[in-house]
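J.: Could you work out the structure for the sequence below:
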Amino acid sequence: MSAHTAHTLLTVAVQHLWHAALLLALVLLVVQRARLSAEARSWLLCGAFALAAVSPLLVLLPREAVTVAEAAVALPTAAQSTPLPASAVPAAPASPTASLSAFVPTALQALAMIWLLGTLWGLLRLAQGIWQARRLHRAARPAPALDALLGPALPRGSCVALSDAVAGPMVVGLFAPRILVPPHLASTLSSPALRDLLLHEAAHVQRRDLWVTALQRTLLAVYWWSPCLRMLGNRLELAREMACDARAAHRSSSGRDYADSLLRGIAGMVQHRPQRAALAVGMSGSRSGLTQRVDGLLQLQRGQVSWRTRVRWSALCLAALATHVGVTVAATPRLGTPTVVAPNSDTATRTASAQAERLLDAAAEGDLAQVRQLVQAGVAVDTQLAGDGTALIAAARHGQLATVEALLALGAAPDLASRGDGNPLIAAARRGHLPVVERLVSAGADVNRIVAYDETPLINAARSGDVDTVAYLVNHGADVNLGVVADAGQWRSPLNQARNSRVRDYLMQRGAVTGRR
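T.: Okay, the predicted model is just below:
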C-alpha cells in the first residue's frame, strides 16, 4: 500500500470520527426527543447513519480549480541550481527529525492496513451470516395455517414457515422473504398473540428492513472501529423495531393488547437460546430496548400527537441534518487532484475552427509560410484544440525546431498547458527532441512545471529513455525527485518512470531516491 493511499484512508477515518460524533449529538439532542411517530424517527435515524458513513468521502472530491502557474511547485534555491554529483555530496548523519519523518509514513501504512484487515474480517463474518440465513430459508417448512392467520396482512411474495433452528420470529430472504416461526411458539401462543407477532414481522417485510439491515451491517463492517457509528446503529435498530411495533399495533386491537402479546412471545423465547443470522431481522432485543418498546406501545393509548406538531418536529430534525451537511461540506478537506486551467482562459476556451486546425497541422508539418499566414490572418497563435493542444505543442511534439522558433517570435507562450496534451516542453521532452527542449528552455519554459495528467518535463524525458535530454533538464534546474500523484494514487517520479538503466543510473548519480520524497 502506498503512503498516499494510507494517508487518504486515515484522512477519511479522521473525518468520519467527527462527522459521526456530530450526528450522534444531533440525534441525542433533537431526534430522540422530537415528538415524531416511530416510523418517522426510524427513517431519520437511517438518514443520520447513512450520512455518518458517506460524508467522509467528501475528501475524495477534487480541490478548487487552479491556473497552470499556481499548480507549479515552488522549488528551493538549491534545487534551481545545478546539482552536484552524488559522490561530491558528503553523507549527512541521520537526525531524530529524519528518523521520525521516515517512521510516520510506515506507521500510517500500518494503521491503514489494520483498518483493511478488520474490514475484511467483518465482511467475512457478514458473508457467513448470509450463508446461515440461506440455510434457514431453505430448511424452513411451509405453514399454510399461519399464512391464513395473517390473511391480507401477509405481504405479497412472502410466506410464513416453521423452523426448528430459531428461537423467535424473524424474517430471512432478501428476494423471497420468509417469516420464520419456531414450532414451540406456534403451538403454545394463542392465535391473537401469535398473529400480533406475525404482524410485527410482516411490517419488517413491508418496510424493506432486510435491505436496510444488509447495508447497515456492511457499513459497520467497514467502520468496525467507529464507536459513534455503532451507537447510531443500535439506536437505528431500536427505532426500526418500534416502527414495526407501531404498525402491528394499529392492525391489532390496541397497543396494550399488542404489548401483552409481545411480552408473551418474549417469555416463550427465554427458554430457548436465540440464533440470529447476520441478514435477518427479528423481534428479540435487549431488556432496556424492550422497555422502550413497551412504553412506546402504551403511549399509543394516550392519544396521537397532532399532525402540525409532527410537521414542526420533522422540519426541525431535517434542518438539523441539513446543518450537518452544510458544516461537513464546508469543513472537510479535499484531497482530490485540482482542476488545472490555462491562465489565458479566453484563449484556452476558444472555439475550434477550420483555420485553427490548419494552424496546428501546419505547425506539425513545419510549414512556416502557412503558420505565418494564418497568424497574420487573425488566428490566435495560442489557440487550442482538444487532443492536439496548441500550435507550439504540435511543433514541439514533432521536433519542428524552425517552426518552434517562428511561433515563439509570433508570441506563443512557451509554458501554456493544454489538458491532456501537456505543454510545449513536456511534448518535446516526451519525444526526446533535445534541440527543441533547449530552445524552449532558453525562451523561459519552466523545467519544473507540473501539468495535470501529464506530470513534468523531466518525468516525460525519463520515460522517453533519452539520457541527453534528461541530463540537459537536470543541468538546467530540473528537480530529480519532483514527482506527482497520478491515477489511482500512483506516485510517479523521474526515477520510477525511467525507461532504461542508463537514465536510472544517471538520475541516481544526481541524487534521485526511490520512494516518495
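J.: Please count neighbours and contacts with C-alpha atoms only from this point.
T.: Noted.
J.: what residue is smack in the middle of the protein?
T.: Taking Cα atoms, centre = their mean, the centroid of the chain lies closest to residue 57, which sits 4.1 Å from it.
J.: so what's it up against?
T.: Residue 57 makes contacts with residue 12, as judged by Cα atoms under 8 Å, 6 or more residues apart in numbering.
J.: would it count as being in a helix?
T.: Yes. When classified by DSSP: H, G, I helix; E, B strand; the rest coil, residue 57 is found to be part of a helix.
J.: In contact with residue 209, which residues are there?
T.: Applying Cα under 8 Å, 6+ apart to residue 209 gives the contacts 240, 281.
J.: now swap in residue 396 and tell me
T.: Neighbouring residues of residue 396 by Cα under 8 Å, 6+ apart: 404, 424-425, 427-428, 433, 436.
J.: what's the nearest residue to it if we skip its chain neighbours?
T.: What sits nearest to residue 396 in space, not counting adjacent residues and going by Cα to Cα, 6 or more residues apart in numbering, is residue 428, at 4.9 Å.
J.: Next, the structure of the following sequence, for comparison with the previous one:
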Amino acid sequence: MLAELTLLSTVAVHHVLIGAGLFSLLFITVKLFKISSEMQSWLWLTALLIATVFPLSLVINDPQTSKPSPLVRVADLNSTGERILNDVSNETIEIRNIISIANSEQQNTANSAPEWNLPGEFIFNMSSILLSFLGLWLIGSTWRFLQKSRSLINTRKIFSRATKITKDISIEKLTDIPVLTSQEAHSPMTAGLFNPVIIVPQSLVNDFSNQQLEPLVLHELAHIQRFDIWFGLLQEIIAIIFWWSPIVRKFNHKIHLNREIACDIRAAKQLKSSKKYAQSLVDCAKLMLTQQKDILAMGLFSQKKDLQHRVEEVLSSDLLQKPKKLIIAASCLILTTATIATAQNYAPKINLASIEKESKFFSKLTEAQSEYLITAVNYGDINMIRTLVADGIDINTPVVGDGTALIIAVKKQNITLVEELIAIGADVNQASRGDGNPLITAAMVDNLDIAKLLLANGADINAVVPGDETPLINATRRGSLAMTKWLVENGADVNLKVKTSAWDGFEIRSPLNMARTRAVKDFLLEHNATE
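T.: Reported below is the predicted structural model:
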C-alpha cells in the first residue's frame, strides 16, 4: 500500500506543479496580449487537459534505472574529478575502467531522464494522513458523481417534458435545432449530446419579446456549434476525479467564463449588433432580480462581476477579428507540444520500480507472515520459503527488527541459504530500516565469502542506508582489515561520507573517522582517505 500511496501522491504533486506552471504562463500571456475569448477558452481547456493527463505519461517502470535505496551518496573527489586508485593490479585497473565507462553511460542516461517521487520516509510517516485523504478523495468523488448524476437526471426530465413554443415568434427560423420551452427550466440551456435541443424557460417566453429572446437562443446555438456539451462533459469527469484540486477549479472557471463570452460574441455578431446583445444580458439579469431569483444559482454568471465583464467584452467585440479554426487548432497544438517537450526534458520521471523498491525499505510484513518467514530462514528451510513465496509473501519486504529474508540469512552466515534465496528472487540491494542491506550485514559479520557472493550477484558496493551507512564504513568500524581491503579493491569509495540523522546529531561519518584499528586507518590513508 505504501507504493500505491507514493505513486498517487507523486502524480498529484506533478499535476499541481505542471498545472500551476501552465496557469501562470497563460495568465501572464492573456494579460500582455489581447487574445479573444474564443481563443482563450480553447487554450485554457488545452492547459486543463495537459495538467490532468500529462503527469500520468511521466510514469515509467524501468528496473534498470531504479534507485537502489532512498538516499543520496556523497563522494569526495580529487582535483581532476577522478577517484584515486592505488596499489591495484593492472587487471583491476582495467576492470575499473570498464566499470567507470559503464557508470558514466548510466549516469548520462539518468541525467537525460531524471527520476523523482515523494520520499518513502515522508510517505511512511504521513501514511495515516494520506490514507485519510485518499478516503476523503474517494468520498468526495463519489459525492460529486452523485450530484452530477442527479443534475443529469433532472435535465433529462426537463427535456422529456419540454414542449414546442406556441407563442408566435420568429426564433425558430434562426436555427434547425429544435427550440423548446419548459416551466421547470431556470435558465436557457442546451440538452442532448447526439440530438441537441435548446430549452428556454417559460417565464422568459412569457415576459420577453421576440427581439429579447433571439440573443438568448443564438447564445445557446453557439454552445452547440462549439460542441461545448461534449467538452463540458469532459470537464465534469475531470472535476469529479480531481475535485480537490485548486488547479482544476481555477482552469474550469477560466474556461466557463471565456466560453460564455465567446458564445456571447458569436451571438452578437450573428445579430450584427453588439449593443442589442449586451442589452439582452442586462434585461435577463433585471428580470431575474425582479422575480427575486438568484442569477448565480441559475448559472447565467458564475460571479456577479461576470455580468459587467461579459457586457464589456461584447461591446468591444467589434474591434476584434474572429480567430479562424485553423489558428485556434495551431495555437492549442503549439501549447501542447511546447509543454510536453519542456516537461519531457525537465520534469522528472516517476519510476514504478524505484517506488516499489523504496517503499519496501519502509514496509513490513504482518506478524503472522513475519513469524513464518523468520522460522523458515532460521531453520534454513528453503522449501518452506518457496511455499511462502507461492502463497504471496514477498521475501524482499522487511521483517521489522530483523530485515529481509536475505539479510537474516547473511546474519546467520548461511551461505547456502543466501545462494538459494538469491536464486528465487531475493534482492541483493534491498535495504531495511534499521537493518542495513545484505552487503552491509556481510561487512558487519565480517564474512568475506558471502560479501563476494553478493557482489557477484549485483550488490551495490557503495550503497548508503540511512542509519547504517555503507559496507566500507561498517567494515572499518568493525576493524576488519581483510574486508576493508577487499571492498576498496572492488570499488568501494574510501571518501564516501554519510551525514547522520538529527537523532545522531547530524554527524559526518567516513571510513577513516570510523576506523577502529591503526592497521585499517593506515590502509585507508595509503589510499588517500580523508576524514
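J.: After superposition, what is the TM-score?
T.: After superposition, the two chains reach a TM-score (TM-score structural alignment, normalised by the length of the first structure) of 0.55; 326 aligned residues with a Cα RMSD of 3.9 Å.
J.: and the residue nearest to the centre of the first structure, how far is that from residue 13 of the first structure?
T.: Summarising the geometry, the distance separating residue 57 of the first structure from residue 13 of the first structure, computed by Cα to Cα, to the nearest Å, is 10 Å.
J.: Which of the contacts of residue 396 of the first structure fall within helices?
T.: Within these, membership in helices is found for 404, 424-425, 427-428, 436, as judged by DSSP state H.
J.: related to what we said a few turns ago, how near is the residue nearest to the centre of the first structure to residue 372 of the first structure?
T.: Per Cα to Cα, residue 57 of the first structure is found 51 Å from residue 372 of the first structure.
J.: Likewise for residue 222 of the first structure?
T.: In this structure, residue 222 of the first structure and residue 372 of the first structure are separated by 61 Å, where distance is defined by Cα to Cα.
J.: What of residue 236 of the first structure?
T.: With Cα to Cα as the criterion, residue 236 of the first structure and residue 372 of the first structure are 71 Å apart.
J.: These two - which one has more neighbours?
T.: Of the pair residue 236 of the first structure and residue 372, residue 236 is the one with more neighbours under other Cα atoms under 10 Å, namely 23 against 19.
J.: re the thing from before, which of the contacts of residue 396 of the first structure has the most neighbours?
T.: Note: the member of the contacts of residue 396 of the first structure with the most neighbours is residue 425, at 32 neighbours, neighbours being other Cα under 10 Å.
J.: about what we covered before: for the contacts of residue 396 of the first structure, which one is nearest residue 187 of the first structure?
T.: Distances from residue 187 of the first structure to the contacts of residue 396 of the first structure, taken as Cα to Cα, are shortest for residue 427 (81.7 Å).
J.: residue contacts, the closest one?
T.: Residue 427 of the first structure makes contacts with 393-394, 396-397, 421, 457, as judged by Cα under 8 Å, 6+ apart.
J.: Does residue 499 of the second structure touch residue 75 like I think?
T.: No. Residue 499 of the second structure is beyond contact range of residue 75, at 11.6 Å (criterion: Cα atoms under 8 Å).
J.: The two: who's more crowded?
T.: Counted by other Cα under 10 Å, residue 499 of the second structure and residue 75 do not tie: residue 499 has more neighbours, with 18 against 15.
J.: distance of the more buried one from residue 194 of the second structure?
T.: Distance from residue 499 of the second structure to residue 194 of the second structure, counting by Cα to Cα: 64 Å.
J.: Over to residue 50 of the second structure?
T.: For residue 50 of the second structure, the distance to residue 194 of the second structure - Cα to Cα - is 26 Å.
J.: Over to residue 333 of the second structure?
T.: To residue 194 of the second structure, residue 333 of the second structure is 27 Å away according to Cα to Cα.
J.: Can you pick out the residue with more neighbours from the two?
T.: residue 333 (14 against 8).
J.: Can you name the residues in contact with the strand or helix carrying that one?
T.: Counting by DSSP states H and E, the element that carries residue 333 of the second structure is helix 325-346. Residues lying outside helix 325-346 of the second structure but in contact with it, judged by Cα under 8 Å, 6+ apart, are 39, 42-43, 46-47, 50, 54, 58, 112-113.
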